[in-house]
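Asker: predicted model, plus sequence, below.
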Amino acid sequence: MGGIVGMLLYVQMAVHQENVVASLEVESPQVKEELPADTEIVEKEVAEPEPGAVGTADISEDTEYSHLVETESPFWNVYPISSPGVSAENWHTILVQNRFKIDYTITPLAPRDWHLVRSNKAIRVQFRSELLAVKDILARKKRGKYSIQLISIEHARFPLAVSLLSRLLNDGYYAYLHRTDAKFEGKYWYRVRVGFFKNLEDARTTGKKISEKYQGEDYFSTKFWPVQPGPQELSRPVIDLRQPLNKPWVIQLPLYSSQAEALKDMAQINIETDFSYISQKLESASSGKLEFRIRIGFFETKKEAGRMIYRLKKKFPQFKRMKSLHL
């Protein structure tokens, strides 16, 4: 697998109306992002990581790894894939909710044409097809502007939606969740989507491959729907690193000993917040046990974070031990 792409530039994928496609999103104004001029793109090949090579820890075989690592500055960074995907020194972020879009930021070991990168003060998903678009304005047509929707899963089954994401990501697809902004049939729903494709033909071809690959398995239907997401879904970064700079307060919940418990609480939290994330790390360098952490952000002042804590405790009495922290 190719290594993490260094010094990459993000170019926003514009939505374009050559074909008429059913859109499940409400259009919102597109935000343009300027690109620095004369920036070189460097791509390095590195060796495939050894999943269990982290100190002397006997890590479970089903542990998923992440190279999106929390740091002091710029708060998050993408570590080289040759580095450990889990450690006792750093928190590795594995799930990010940014408004209605949810990314499972694990590091798949399958070959793929996309990577997480830090670029232009943001953590983004970078597709290889975008590299040429930086140099060649005509190549911008290669940017993806379509997704395929595979299934919608009700809010109460959020852990199942994440499990399906894991399956798709580990098979090399860029999959993500998009939560409905309103309730249908009295529930919020998570749309499991795979993106992004430059045209309908590519979207339908991939949708057919996925349907055939998972044929006969539970939860994966033989049906899929090409959709044209709104600009915010296409262009929103996984993490905007300017947010913690301007709003340095977060809310932290008590640590969890299992990912399942963290996901259960995350299901409740993400319908009430604009940004939340789950991270994991080893309890110690010699331990194979993982611990998990949920944080909610970002707040300009401690008082603002306190108001959110009060609101969450009032709605979810089980969240009794939340605390505000300054990053």
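Answerer: In hand now; what should we look at? None of these values were measured; they are calculated from a predicted model.
Asker: all contacts plus neighbour counts: C-alpha atoms, from now on.
Answerer: Will do.
Asker: secondary structure element holding residue 150?
Answerer: Under the criterion of DSSP states H and E, residue 150 resides in strand 146-154.
Asker: for that strand, packing partners?
Answerer: Counting by 3 or more C-alpha pairs under 8 Å, 6 or more residues apart in numbering; DSSP states H and E, the packing neighbours recorded for strand 146-154 are strand 189-197, helix 200-213, strand 225-227.
Asker: give me the neighbour count for residue 259.
Answerer: Neighbourhood size, residue 259 [other C-alpha atoms under 10 Å]: 16.
Asker: what about the closest residue to residue 49 other than its chain neighbours, how many neighbours?
Answerer: Closest residue in space to residue 49, ignoring its immediate chain neighbours: residue 82 at 5.0 Å, by C-alpha to C-alpha, 6 or more residues apart in numbering. Using other C-alpha under 10 Å, residue 82 is surrounded by 16 other residues.
Asker: could I get the contacting residues of the residue nearest in space to the middle of the chain?
Answerer: In the chain, the residue lying closest to the centroid (C-alpha atoms, centre = their mean) is residue 103, at 2.0 Å. For residue 103, the contact set (C-alpha atoms under 8 Å, 6 or more residues apart in numbering) comprises 95-97, 175-177, 238.
Asker: distance of it from residue 93?
Answerer: 10 Å (C-alpha to C-alpha, to the nearest Å).
Asker: ok, and here's another one to check against it:
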Amino acid sequence: MSSVRTKRIVLLWLGTTFLILGGVASAVMSLVDPKSHVSTQIQTVTIEEPQSIPFGVDSSEVSSDNATQVVESALPLPKGSVRAALLEVDQPYWEVIDRQRLGMVTENWQTVLIQNHHKLDYTIIPEYTRDWEWIQDGRKIKVQFHTEVDAMKDILSRKKLGKFAVQMTSLPFTDFPKALELLQLLVQDGHYAYLHRTGDKFEGMVWYRVRIGFFQGAEEAQLVGQEVFEKYSKSGEFTGDYWAVVPTSRELSRNLIDLQQPITKPWTIELPIEEDLTVASALLPTFIEHTSFSYLSQRFDRETNKLQFRIRVGFFETTGEARSNMYSLRNHYRGFRNARIVKL
């Protein structure tokens, strides 16, 4: 009996041991096998797109509740922030900042449109994903394409820089407001778009070309043009008359503002402040073919509870040089009759 009992005890001990070992092995396998912890259910997250003030906004529609934030001198941008606004400051006169810090409207002047020789850039850019942003590179503010960052680091890779653009349309001087609308539309779609003014007159008028850049090849540029045309085919914003072009070297330089200019040439011509964006922007095509640099800015005025718009023209070394240019422009354009000379 004792031997039988002993066998039963041994068998019971072995069975219990195997059960314990089996449980441990199962637990270990569940930790090692990643499939046991991967859920097949996909969760979706809805991201609300921040609101922005369009180029043609009616200032009466802006609530004073959105104008409580006054922006101080911009701090270095944290990684992943959105560089989507140009704020005018004392030094170095402009800073590229995160538009989320800026708020919807601000009491500080914010640059909206810049004319640099033949090129015009709309500077309020979307906060959602795009391939480009404004950056401050030394003494310059310029456009930088994310896909070109590596090419800038390697001199042998510069051939990868975009050297083509697609011209979506070309509008005469009289349709300048429409050109601005199309420019804003493309920028808000995430494209790097700009206006390029013709140097010579055609049919007795200056023309404004609406372009998107920059691409490594003509085929890529043409493909983007086709995508834009098809997207707006129903509304008729663009015709099928678009084509790839080779931009001028000044267009391809990527430079928006040379910050050295206001340091060495601190005097500028300032036009009277307007409360109507249509009136302010309508002044631009009347004189920019005779100036090398001008910019349109906006800010929120607490007293009137409205947006204000201001145009400044040029950088000049002395008040005499600025005054001479102001008188010359005043003789041809009524908008300069009440202009004044200011120091940055």
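Answerer: Happy to help now that I have it. In this text the structure is predicted, and so the values were computed from the model without any measurement.
Asker: please state their TM-score.
Answerer: TM-score of the superposed chains, computed with TM-score structural alignment, normalised by the length of structure 1, equals 0.79; 275 aligned residues with a C-alpha RMSD of 2.4 Å.
Asker: from residue 325 of structure 2, how far off is the alignment partner in structure 2 of residue 319 of structure 1?
Answerer: Structural alignment (TM-score structural alignment) places residue 319 of structure 1 against residue 336 in structure 2. As judged by C-alpha to C-alpha, residue 336 of structure 2 and residue 325 of structure 2 stand 10 Å apart.
Asker: find me the equivalent region of stretch 288-300 of structure 2 in structure 1.
Answerer: Using TM-score structural alignment, stretch 288-300 of structure 2 pairs with 270-282 in structure 1.
Asker: so for the matching stretch, what gets flagged as buried?
Answerer: By neighbour count with 16 or more other C-alpha atoms under 10 Å, stretch 270-282 of structure 1 contains the buried residues 270-271, 273, 275-282.
Asker: want to throw the residues you listed into JSON lines with distance to residue 75 of structure 1 and secondary structure?
Answerer: Output for the buried residues of stretch 270-282 of structure 1, formatted as JSON lines (distance: C-alpha to C-alpha, whole Å; DSSP: H, G, I helix; E, B strand; the rest coil):
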{"residue": "270", "distance to residue 75 of structure 1": "21", "secondary structure": "coil"}
{"residue": "271", "distance to residue 75 of structure 1": "24", "secondary structure": "coil"}
{"residue": "273", "distance to residue 75 of structure 1": "20", "secondary structure": "coil"}
{"residue": "275", "distance to residue 75 of structure 1": "15", "secondary structure": "strand"}
{"residue": "276", "distance to residue 75 of structure 1": "14", "secondary structure": "strand"}
{"residue": "277", "distance to residue 75 of structure 1": "13", "secondary structure": "strand"}
{"residue": "278", "distance to residue 75 of structure 1": "14", "secondary structure": "strand"}
{"residue": "279", "distance to residue 75 of structure 1": "13", "secondary structure": "strand"}
{"residue": "280", "distance to residue 75 of structure 1": "15", "secondary structure": "strand"}
{"residue": "281", "distance to residue 75 of structure 1": "16", "secondary structure": "strand"}
{"residue": "282", "distance to residue 75 of structure 1": "19", "secondary structure": "strand"}
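Asker: my read: residue 171 of structure 1 touches residue 110, true?
Answerer: Yes. Contact criterion C-alpha atoms under 8 Å: residue 171 of structure 1 and residue 110 qualify, at 5.8 Å.
Asker: so which of the two has more stuff around it?
Answerer: More neighbours surround residue 171 than the other of residue 171 of structure 1 and residue 110, with 15 against 11 (other C-alpha under 10 Å).
Asker: what residue of structure 2 takes the place of the more buried one?
Answerer: By TM-score structural alignment, residue 171 of structure 1 lines up with residue 189.
Asker: which residues are in contact with the match of residue 319 of structure 1?
Answerer: 271, 326, 329-330.
Asker: likewise residue 118 of structure 2?
Answerer: When contacts are taken as C-alpha under 8 Å, 6+ apart, residue 118 of structure 2 is in contact with 196-199, 289, 292.
Asker: how about it, what's its partner in structure 1?
Answerer: Checking TM-score structural alignment: residue 118 of structure 2 goes with residue 100.
Asker: now swap in residue 101 of structure 2 and tell me
Answerer: Match for residue 101 of structure 2 (TM-score structural alignment): residue 83.
Asker: so that match touches residue 48, yeah?
Answerer: No. Checked against C-alpha under 8 Å, the pair residue 83 of structure 1 and residue 48 is beyond contact range at 9.6 Å.
Asker: out of the two, which sits in the more crowded spot?
Answerer: Per other C-alpha under 10 Å, whichever of residue 83 of structure 1 and residue 48 has more neighbours is residue 83, with 16 against 13.
Asker: distance of the aligned partner of residue 137 of structure 2 in structure 1 relative to residue 80 of structure 1?
Answerer: Correspondence of residue 137 of structure 2 to structure 1, assessed by TM-score structural alignment: residue 119. Between residue 119 of structure 1 and residue 80 of structure 1 the computed distance is 15 Å (C-alpha to C-alpha).
Asker: about what we covered before: neighbours of the match of residue 137 of structure 2, how many?
Answerer: Close neighbours of residue 119 of structure 1, defined as other C-alpha under 10 Å, add up to 20.
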